[in-house]
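> could you work out the structure for the sequence below:
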Amino acid sequence: MANILVVDDELGIRDLLSEILNDEGHSVEMAANATQARSARNNGTFDLVLLDIWMPDTDGVSLLKEWAASGQLTMPVIMMSGHATIDTAVEATRIGALSFLEKPITMQKLLKAVEQGLAKNANAPAAKPALAVGLPPANAVQVNDGVHSGSELHLRPVSGLRSAADNMPSANQDFDLDRPLREARDGFEKAYFEFHLAREGGSMTRVAEKTGLERTHLYRKLRQLGVDLGRSRRG
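As a prediction, this is how the structure comes out:
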């Protein structure tokens, strides 16, 4: 887990970046302007900083210069802007910025830039171990040959495999097919998303990638189904 500072005068952008990075397991501190960013940097150390260029009090490039001159530019800094010119980006890089992200920032570009930034940091957390090749996922499920007994459809784990977490929703689910279609479908979808949220440790980013849904659509779907996101994260 990395300690990341997000500096941006737009509340919506701060919240969005914080949410994505928190989902990835990082600790995030936010600053709305250069004054707050200075205070945060003076009072703590960060593995990475995401720094907006255009801010109301002091622009990001000037703040970057301050940190470089005072010896506080000891962490990778990624500049962000929706209006910066190429010259501005080049200047920031010359001062010491690692890279530049143009707004609107896509989730894929953000995560890639953060990954590259942390890799440059000598204090970055060790990479997660690679999964063993050739083994099916610990919670893989299969339908019993597409056959259901009575009014219930049974899903069971692949033979010989067990859940990696005792508190994960069971892959053995019974669904009452005598209910109206909408109710039966909602019940299945709720169990499906709860299962994947538990398996991914509550990471909305990974669940979105796994299920093929956009994050905004996923959030809307989970709220509609009444899925307890807090419980998924605690698990």
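> could you use CA atoms for every contact and neighbour count after this?
Fine.
> which parts of the longest helix seen in the chain are buried?
Of all the segments of type helix in the chain, defined by DSSP state H, the longest one is helix 181-199. Within helix 181-199, the residues scored as buried using 16 or more other C-alpha atoms under 10 Å are Phe188, Glu189, Lys190, Ala191, Phe193, Glu194, Phe195, His196, Leu197, Ala198, Arg199.
> let's see this one next, to set against the first:
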Amino acid sequence: MANILVVDDEMGIRELLSEILGDEGHAVTLAENAQQARQARATGAPDLVLLDIWMPDTDGVTLLKEWQRDGLLTMPVIMMSGHATIDTAVEATRIGALNFLEKPIAMQKLLKAVQAGLARGQEVVRAPVLAPRPAALPPAEEAAPPSFGAQPLPPQGAHGIAVARGSGEGHMFSLSFDLPLREARDAFERMYFEHHLGREGGSMTRVAEKTGLERTHLYRKLKQLGVEPGKLAKKNQQA
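Purely as a prediction, here's the structure:
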């Protein structure tokens, strides 16, 4: 069972989604505008948000930007609209929305999107993250560029673990669970994509195949994370 927040100014839509999701065993919280959605988010992050784009007080894209700006976009968000343009859908995806559903929403399409969103949320929660670099290092180490494969591992403790990157590669990196979830997710995703870009020589086509992402989504994700494929590929060739 998941906690799902449904934000829509149409009572009929809210009641229909609540009934469908409730029948699937989910706990549903309803909000009819952005202010109620803010209040619901302030009580804790839901497992998933279904967010209408066109609302009378604040539109869904603006609310999405607020959550992204304030570090509150820690849950998957699926946008909904019966009148949105392609540009609006692309903008929402760029900000951080996971998916976009066009009204009227078919039940099977809704359930499939919700299932994918919840699965993505669980992946983020389980994802390990990079440990902060030690504050004090000898001059020689301080001058050297950071490298996941070259730095020695710190002792394993209660708040971090050591794992291998890739099967049979022997590359190791330290992980910590002390960062805020959003920073943890970004750190892990940055490491994940840099790893695959390095293995594939910067080929976006092969990385898209390896990661299961469409090229357009992959480009947006790399830009959001600040990963530059061209520079990374050049760096690996020089190494």
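> how close are the two chains, by TM-score?
Here the TM-score for the pair of chains, by TM-score structural alignment, normalised by the length of structure 1, is 0.52; 126 aligned residues with a C-alpha RMSD of 1.7 Å.
> circling back to that earlier point, would you check the span in structure 2 matched by the longest helix of structure 1?
On structure 2, no counterpart of helix 181-199 of structure 1 exists by TM-score structural alignment.
> so which residues of structure 2 form strands?
Assigned by DSSP state E, the strands in structure 2 fall at 3-7, 27-31, 48-52, 77-81, 99-102, 129-130, 160-165, 171-176.
> could you dump those into a markdown table with distance to Arg38 of structure 2 and mean neighbour count added?
Converted to a markdown table, those look like this (distance: least, C-alpha to C-alpha, whole Å; neighbours: other C-alpha atoms under 10 Å):
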| stretch | distance to Arg38 of structure 2 | mean neighbour count |
| --- | --- | --- |
| strand 3-7 | 10 | 23 |
| strand 27-31 | 9 | 18 |
| strand 48-52 | 12 | 26 |
| strand 77-81 | 14 | 24 |
| strand 99-102 | 20 | 19 |
| strand 129-130 | 28 | 24 |
| strand 160-165 | 33 | 16 |
| strand 171-176 | 30 | 19 |
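> now render those as JSON lines, adding distance to Tyr192 of structure 2.
JSON lines is the format used below for the strands of structure 2 (distance: least, C-alpha to C-alpha, whole Å):
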{"stretch": "strand 3-7", "distance to Tyr192 of structure 2": "28"}
{"stretch": "strand 27-31", "distance to Tyr192 of structure 2": "33"}
{"stretch": "strand 48-52", "distance to Tyr192 of structure 2": "24"}
{"stretch": "strand 77-81", "distance to Tyr192 of structure 2": "22"}
{"stretch": "strand 99-102", "distance to Tyr192 of structure 2": "22"}
{"stretch": "strand 129-130", "distance to Tyr192 of structure 2": "10"}
{"stretch": "strand 160-165", "distance to Tyr192 of structure 2": "9"}
{"stretch": "strand 171-176", "distance to Tyr192 of structure 2": "12"}
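> figure out which of those strands is closest to Ala140 of structure 2.
With C-alpha to C-alpha, the closest approach to Ala140 of structure 2 among those belongs to strand 171-176: 19.6 Å.
> thinking again about what came up before, wait, which of the strands of structure 2 is closest to Val207 of structure 2?
Among the strands of structure 2, strand 160-165 comes nearest to Val207 of structure 2, with 16.2 Å by C-alpha to C-alpha.
> which residue ranges of structure 2 form helices?
Under the criterion DSSP H, helices of structure 2 are mapped to 11-23, 34-42, 60-69, 86-95, 107-126, 139-143, 181-199, 204-211, 215-225, 229-238.
> make CSV out of those and add distance to Ile4 of structure 2.
Formatted as CSV, these follow (distance: least, C-alpha to C-alpha, whole Å):
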stretch, distance to Ile4 of structure 2
helix 11-23, 8
helix 34-42, 11
helix 60-69, 16
helix 86-95, 19
helix 107-126, 9
helix 139-143, 46
helix 181-199, 19
helix 204-211, 27
helix 215-225, 25
helix 229-238, 36
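> before we move on, back to that, helices or strands up against the next helix or strand after the longest helix of structure 1?
Counting by DSSP states H and E, the element after helix 181-199 of structure 1 in chain order, helix or strand, is helix 204-211. Secondary-structure packing of helix 204-211 of structure 1 (3 or more C-alpha pairs under 8 Å, 6 or more residues apart in numbering; DSSP states H and E): helix 11-23, helix 181-199, helix 215-225.
> now the shortest one against helix 181-199, angle please.
Spelled out, it's helix 215-225 of structure 1. For helix 215-225 of structure 1 against helix 181-199, the angle by axes from the mean of the first three to the mean of the last three C-alpha atoms, to 10 degrees is 120 degrees.
> structure 2: matching residues for helix 215-225 of structure 1?
Counting by TM-score structural alignment, helix 215-225 of structure 1 pairs with no residue of structure 2.
> buried residues in that helix?
Arg215, Leu218, Tyr219, Lys221, Leu222.
> how about the first one?
In terms of neighbour count (16+ other C-alpha under 10 Å), helix 11-23 of structure 1 has its buried residues at Ile13, Arg14, Leu17, Ser18, Glu19, Ile20, Leu21, Asn22, Asp23.
> repeat for stretch 69-76 of structure 1
Leu73, Met75, Pro76.
> kindly report the same for stretch 116-126 of structure 1.
Going by neighbour count (16+ other C-alpha under 10 Å), the buried part of stretch 116-126 of structure 1 is Gly117, Leu118, Ala119, Ala124.
> dump the residue contacts of the first one.
If I follow you right, that is Gly117 of structure 1. Contact analysis of Gly117 of structure 1 by C-alpha atoms under 8 Å, 6 or more residues apart in numbering lists Leu48, Pro76, Val77, Ile78, Leu98.
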